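**Q** Next come a sequence and a model predicted from it.
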Amino acid sequence: MVYTVTFNPSLDYIVAVDDFKLGKTNRTVSESMLPGGKGLNVSIVLSDFGIDNTAVFFSAGFVGKEIKGIIEHYGIKTNIIDIPEGNSRINFKLSSIDGTEINGMGPNIPDDKLEELYEIVDGFVDGDTVILAGSIPKTLPDTIYSDILQRVAGKDIKVIVDATGELLTNVLKYKPFLIKPNNFELQDLFGVELKTRESVIPYAIELQKMGAVNVLVSLAEDGAVLLAENGKIYSAPAPQGEVINAVGAGDSMVAAFIAASMEKPGDYEYAFKMGLAAGSASAFSVNLATKEEVVKIYKTI
């Protein structure tokens, strides 16, 4: 089974406003409401690729119930830890001004609910694939990612990690199958400025030396770089197209890479190109990419 674990899921309210004016009443010209949180985005794209998967996440209040309903509408299995107080996040994203968003905090996670998560993790078995992705609520320990990898360390489980800062570096000693930082996250980790695909390669190599099996670095419109476990480096610019909504593009890249790796194990060129195509397909769409859209763009790479 493939599991995605989302520590801080959200309901993303995405709107566009013509001629936005600060301090004035603005009216939307388009709007959509989608489930959010990196792991849930990965689950949705995996499902469209025909990959059976289970979404594990915390759920609080009426927002959590709405997220659950939408995810299950996609036909995705869920294993939900219900939080008795507060609400899951609502994230407000202004798509007409690229990168402008206000993200909610998420609910407090009591210790007994964290133990429920650990019980789910302890049930993972040999052959499973686990994707840990996204931010964590402030009440969870900052070792949560590495704690989970420690619990599954003795099993034959592929772990994919999409996180930032110490959440990422703390797991490297457990040799995750794939990590997917972007160039800005690499800049923060190593205190450097990285603007080109070539410039990220030495730092991908360093992360591999630290334990990551495969390192996939996304650079938005500049494309992506993969340092594969066989030592080969794959690099390509992003396909051409109009960026409509970049939310979830990186998550789509992770999902398609995983799906391609399951379809053709060890064919990292194929997985890399499918991941790059998926990231672009999502960026060129209001919603997350479908397999049909991904395959269409894949043929142009």
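**A** Now that the structure is in, tell me what you want to look at.
**Q** can we go C-alpha only for contacts and neighbour counts from here?
**A** Noted.
**Q** what about the helices in this structure?
**A** 38-48, 61-73, 111-122, 144-152, 165-169, 183-190, 197-209, 249-263, 268-283, 291-298 (DSSP state H).
**Q** Could you dump these into TSV with distance to residue 228 and mean neighbour count added?
**A** Formatted as TSV, the helices of the chain follow (distance: least, CA to CA, whole Å; neighbours: other CA atoms under 10 Å):
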stretch	distance to residue 228	mean neighbour count
helix 38-48	21	27
helix 61-73	32	17
helix 111-122	27	14
helix 144-152	21	18
helix 165-169	18	17
helix 183-190	17	16
helix 197-209	9	17
helix 249-263	12	25
helix 268-283	7	27
helix 291-298	19	17
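**Q** Okay, one more to line up with it:
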Amino acid sequence: MIYTVTLNPSIDFIVRLPQLTLGEVNRMESEDKFVGGKGINVSRILKRLGKDSIATGFLGGFTGQFVKDGLLAEGIGIDFVKVDQDTRINVKIKADQETEVNGLGPTITPEQLEALKEKLARVTAEDVVVFAGSAPHNLGNSIYQDLIAIVKAQGAEVVCDFEGQTLLDSLAFEPLLVKPNHHELGMIFGKTLTDLDDIQQEAKKLLEMGAKNVIISMAGDGALLVTAEATYFARPIKGQVKNSVGAGDSMVAGFAGSIMTTKDPVEALKWGVACGTATAFSDDLAELSFIKEIYQQVEVVKL
């Protein structure tokens, strides 16, 4: 089974208008409300791929009920800890420029945190647990060290989709996959990375520090997979980018869902690229038919 851990889920409130003018009344042209959170996005794409998962983390209030109902409507398994305060709302304003206003999220009590730890302690060596996104403000991202350790103690594999120091800290647990983009990779090592060879060399450092597979997403310039055996480059696919929210999560889902069954990191890369690209070219997370269409366009070469 694949478990996805989203410690600070959200409702993503998408607002579209031609232009945002500060200090004035702005009238939207259209809006959408989606269940959000990086781990939740992974579960939603896995479901489209026909892969079962169980989404866990913290949910509370009427906003948490919206998230719960949305996941159940898609047939996704859930096992969240109920909290006292409302799950957050993130506002994504799509105008002449994209602007985001992200909610703070609930305060997690020690008892609620312990309840989540008990759930994670039930995973087995047959499972993969995806940790993704930021933690609630009163816990801080350092809490991932405790949660990942619990999962690894049960023999499960972990996928860690973090940035910066949180990603570096996760490498001690030998994650099955980490997936920074090339800008995040450069920030980790204090470099500006534009050349493919330079990106490859820095990605190998993450491998040496503990990661089993490293994917570097490069937006419109393709993606790089570094493994202990070889490095592979997925050529970019042309199309109109409509949605940057969830593309990286979709890539994680495609890789994790494939590698559990195929044990082939190159095939997993192809599905990861297909899912991530299809979402980038969609208004919401990509549908299966479009993912399959993009999969046929994925070209991977060994470097």
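**A** Yes, it's here. Just so it is clear, the structure is predicted and the values come from calculations on it, not from any experiment.
**Q** Would you tell me which of the helices of the first structure gets closest to residue 159 of the first structure?
**A** helix 144-152 (7.8 Å; CA to CA).
**Q** Superpose on the second structure and give me the mean offset of stretch 250-263 of the first structure.
**A** Stretch 250-263 of the first structure differs from its equivalent in the second structure by a mean of 1.1 Å after superposition (mean CA distance after the TM-score superposition for the first structure).
**Q** against the second structure, where does that stretch fall?
**A** The aligned range for stretch 250-263 of the first structure in the second structure is 248-261, by TM-score structural alignment.
**Q** distance between that stretch and the chain's centre?
**A** Mean-position distance between stretch 248-261 of the second structure and its chain equals 10 Å (CA atoms, centre = their mean, to the nearest Å).
**Q** do stretch 174-193 of the second structure as well
**A** 15 Å.
**Q** Could you do stretch 237-254 of the second structure as well?
**A** Between the centre of stretch 237-254 of the second structure and the centre of its chain there are 11 Å (CA atoms, centre = their mean).
**Q** looking at it, residue 13 of the second structure is touching residue 92, isn't it?
**A** Yes: counting by CA atoms under 8 Å, residue 13 of the second structure touches residue 92, with 6.0 Å between them.
**Q** Report the contact partners of the residue nearest to residue 250 of the first structure when sequence neighbours are not counted.
**A** Spatially, and ignoring its direct neighbours in sequence, residue 250 of the first structure is nearest to residue 279 (5.7 Å; CA to CA, 6 or more residues apart in numbering). Residue 279 of the first structure makes contact with 248-253, 289 under the criterion CA atoms under 8 Å, 6 or more residues apart in numbering.
**Q** now residue 116 of the second structure
**A** Counted by CA under 8 Å, 6+ apart, residue 116 of the second structure has contacts 57, 80-81.
**Q** For residue 103 of the second structure, state which of those is nearest.
**A** residue 57 (16.6 Å).
**Q** Share the number of residues neighbouring the closest one, please.
**A** Counted with other CA atoms under 10 Å, residues neighbouring residue 57 of the second structure total 27.
**Q** Same check on residue 13 of the first structure?
**A** Residues near residue 13 of the first structure, counting by other CA under 10 Å, number 19.
**Q** Double-check it against residue 33; I have them as touching.
**A** Yes: Residue 13 of the first structure lies in contact with residue 33 (CA under 8 Å); the separation is 4.6 Å.
**Q** With adjacent residues omitted, what lies nearest to residue 165 of the first structure?
**A** The shortest distance from residue 165 of the first structure to any residue other than its chain neighbours is 6.3 Å, reached at residue 189 (CA to CA, 6+ apart).
**Q** Quick check: the gap between the counterpart of the one you found in the second structure and residue 164 of the second structure.
**A** Counting by TM-score structural alignment, residue 189 of the first structure lines up with residue 188 in the second structure. Per CA to CA, to the nearest Å, residue 188 of the second structure is found 6 Å from residue 164 of the second structure.
**Q** next one: residue 156 of the second structure
**A** 24 Å.
**Q** quick one on the thing from earlier: can you lay out the contacts of residue 279 of the first structure as a markdown table showing distance to residue 220 of the first structure?
**A** Formatted as a markdown table, these follow (distance: CA to CA, whole Å):
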| residue | distance to residue 220 of the first structure |
| --- | --- |
| 248 | 12 |
| 249 | 9 |
| 250 | 8 |
| 251 | 12 |
| 252 | 12 |
| 253 | 11 |
| 289 | 15 |
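**Q** Quickly name whichever of these is closest to residue 227 of the first structure.
**A** residue 253 (14.8 Å).
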